[in-house]
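*Asks:* sequence first, then the predicted structure:
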Amino acid sequence: MNTKVALVTGASSGIGEATALKLKALGYTVYAAARRVDRMRALAGAGINILAMDVTDDASMQAGVQEIIDKSGGIDVLINNAGYGSYGAVEDVPLDEARAQFEVNVFGGVRLIQLALPHMRKRRSGTIVNITSMGGKIHTPLGAWYHGTKFALEAISDCLRLEVQPLGIHVVVIEPGGINTEWAGIAAEKLRETSSEGAYAGQANAVVKAMVSEANRKRMSPPDLIADTIGKALSARRPKTRYAVGFGAKPMIFLRRLLSDRAFDSFIRMAMGIPRKGV
């Protein structure tokens, strides 16, 4: 029971998959969770425990955490990575889709925190790692609901850190920049579905083009960079509260602090090829 136990959500691809493999290499007993277990066969082959878990289903999360407790006695590390990007104009996005975005990106992770904390408190140790985004510090057009979830998770993480620090529990925020995963393709497809026609078509088409361009893909950082950063944070005696890593993360967050609201708006429009007026 000396081996530390980690739960990684959204582990079927991208950052979650890379993180599960990294923590396994560091000697953790790893539980990789996702809805589609068929996509985690390679992780199972690497000796990682596979969990079918839907972060929008409370019973699924309770069952998954209980399975870890029954098999391994506790949870030392929770990596809240499950999430997706849903883009579209505020006027166009159905509220059901907006709620779904918050269910996956915010409430699912918070519920797992609630389930894991009693076990961490008993040991007076543990680390909660919330994967937010540089999008939790900046804003882009047509991404209001996605950015809203990431801003929310940033705030929740800060409040949580104050609450659990006296109990010996760390809270770490990882703020990825551009990472070469399925995220951009999914966000672009959502944007096409909601706003590729009508009043916001010009903006939407420009943003889609920027998201899926080959030049943009080549600039993206590999998921392993985030996994290595998580490994670094978990290995530190006193981890940082935040790690901004990946393409564009540090400079974009710096620019947001440096520029006025309107100056940053202009910069983002220019960077994404969006005209100031018209569609």
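*Replies:* Arrived safely.
*Asks:* from here on, just use CA atoms for contacts and neighbour counts.
*Replies:* Will do.
*Asks:* tell me how far stretch 63-75 lies from the chain's centre.
*Replies:* 23 Å (CA atoms, centre = their mean, to the nearest Å).
*Asks:* now what about that stretch, what contacts it?
*Replies:* Residues from elsewhere that reach stretch 63-75 (CA atoms under 8 Å, 6 or more residues apart in numbering): 1, 4-7, 31, 51-53, 112, 115-116, 119-120, 126.
*Asks:* now, of those residues, which are buried?
*Replies:* Those of the contacts of stretch 63-75 that meet the buried threshold are 4-7, 31, 51-53, 112, 115-116, 119-120, 126, by 16 or more other CA atoms under 10 Å.
*Asks:* let's bring in a second model and compare:
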Amino acid sequence: MTDAQVSEKPATSTLASAPVALVSGASSGIGFQVAKQLSEKGFIVYGAARHFAELSEDSATTVGKGGFHEVHLDVTDEDECKKVVDYIVEHTGRIDVLVNNAGFAVFGAIETVSSKEAKRQFDTNVFGLANMTRTVLPHMRENRHGHIVMISSVAGRLPGYFGGWYHASKWAVEALSATLRSEVKPYGIAVTVVEPGAVATPWASIATDSLMEVSKGTAYEQTARRVAATMLDFYENAPISTPEQVGGRIVSMMTRKNPPRRFVVARGARMMLAAHALLPAAAFEAIERMNLTRREG
């Protein structure tokens, strides 16, 4: 890892006392807010992402200043993950917190999403997360201290109409996290799964673009148009949580003495999970289909 790939080198005088956090997917949305707000609480933060060119003006003034350092990283590249982690440990002596936030959504019927796209989904959402975790763990074990935060989704506990591959990737995150928690607890390492509901980010537009692209000319195209229209309308008009609000709640959770195993966040998330738990599966699926296809595409 070269100095040119990190925005600035932290001052040596602060290394001994300040906790160190590595946050993936930190160029925007929840990841950026978690990184920003951790740095405001005195953490030395390395915010990692593949691209920082699309930073907002507010984000651009934060990255590289104070305790927030920009790191260019593709989590699907295991060698690159190791170089970044080695660089951070070399310059700070440790990594106290890893926030696995990098991820995206491929939407479309199971039948219409290609194996290539499904693999790309898992490469980032699951194997990228595993690359980061696998690389950081030896340093946390050596220090017998650490907190790994997995940004999953309520999608990790719910079925997803036309979102099967995305939901499957988040179910995998849930299973990996539960197993990892048991494996690393003897070394003083905590694992928390964060399950956001709907958040005001570009997620919906990316997901619906994917949905429409893979549905063209298929038996699902008409229904896909209605689902896309409903999703976009909801994200544009419903009173959903902002990344700043969700990031703030996640940071507050992370700074507790005993962080929870699971943390549900964002408006409506608990209600969705409760409905899924209480309703018969057929009823929940019927309501989901009805809600997602109520608008004309």
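*Replies:* Done, it's in. Owing to the predicted nature of the structure, the values given are computational and were not obtained by experimental measurement.
*Asks:* tell me the one of the contacts of stretch 63-75 of the first structure nearest residue 82 of the first structure?
*Replies:* Comparing those against residue 82 of the first structure with CA to CA places residue 53 closest, at 10.3 Å.
*Asks:* what sits against the aligned partner of that closest one in the second structure?
*Replies:* Aligned counterpart of residue 53 of the first structure in the second structure: residue 73 (TM-score structural alignment). Going by CA under 8 Å, 6+ apart, residue 73 of the second structure touches 48, 49, 50, 80, 81, 84.
*Asks:* neighbour-wise, which of the residues you listed leads?
*Replies:* residue 48 (29 neighbours; other CA atoms under 10 Å).
*Asks:* which residue in the first structure lines up with it?
*Replies:* Counting by TM-score structural alignment, residue 48 of the second structure corresponds to residue 33 in the first structure.
*Asks:* so its match belongs to a helix, correct?
*Replies:* No: secondary structure of residue 33 of the first structure (DSSP: H, G, I helix; E, B strand; the rest coil): strand, not part of a helix.
*Asks:* that one contacts residue 6, correct?
*Replies:* No: under the criterion of CA atoms under 8 Å, residue 33 of the first structure is not in contact with residue 6, lying 10.6 Å apart.
*Asks:* point me to the helix or strand that includes residue 75 of the first structure.
*Replies:* Counting by DSSP states H and E, no helix or strand carries residue 75 of the first structure.
*Asks:* which residue packs closest to the alignment partner in the second structure of residue 160 of the first structure, ignoring adjacent ones?
*Replies:* Mapped onto the second structure by TM-score structural alignment, residue 160 of the first structure lines up with residue 180. Nearest non-adjacent residue to residue 180 of the second structure, counting by CA to CA, 6 or more residues apart in numbering: residue 191, 7.4 Å away.
*Asks:* residue 183 of the first structure: what's it in contact with?
*Replies:* 84, 85.
*Asks:* 10 Å instead, please
*Replies:* Shown in contact with residue 183 of the first structure (CA atoms under 10 Å, 6 or more residues apart in numbering): 14, 83, 84, 85, 86, 211.
*Asks:* is the fourth one in a helix, a strand, or coil?
*Replies:* The reference is to residue 85 of the first structure. Here residue 85 of the first structure is coil, with the state taken from three-state DSSP.
*Asks:* any idea how far residue 114 of the second structure is from the counterpart of it in the second structure?
*Replies:* Counting by TM-score structural alignment, residue 85 of the first structure lines up with residue 105 in the second structure. Distance, residue 105 of the second structure to residue 114 of the second structure, by CA to CA, to the nearest Å: 14 Å.
*Asks:* can you check residue 175 of the second structure too?
*Replies:* Distance, residue 175 of the second structure to residue 114 of the second structure, using CA to CA: 24 Å.
*Asks:* hmm, back to that, now, which of the buried ones among the contacts of stretch 63-75 of the first structure lie within strands?
*Replies:* Using DSSP state E, the members of these that fall within strands are 5, 6, 7, 31, 51, 52, 126.
*Asks:* out of the residues you listed, which one sits closest to residue 201 of the first structure?
*Replies:* Out of these, the member with the shortest distance to residue 201 of the first structure (by CA to CA) is residue 52, at 38.1 Å.
*Asks:* my guess is that closest one meets residue 62, correct?
*Replies:* No: using CA atoms under 10 Å, residue 52 of the first structure makes no contact with residue 62, being 11.6 Å away.
*Asks:* next up, the contacts around the most centrally placed residue in the second structure.
*Replies:* The residue lying closest to the centre of the second structure (CA atoms, centre = their mean) is residue 101, at 2.8 Å. Residues in contact with residue 101 of the second structure (CA under 10 Å, 6+ apart) are 23-26, 29-32, 34, 48-49, 124-125, 128-129, 149-152, 194.
*Asks:* thanks a lot, see you next time.
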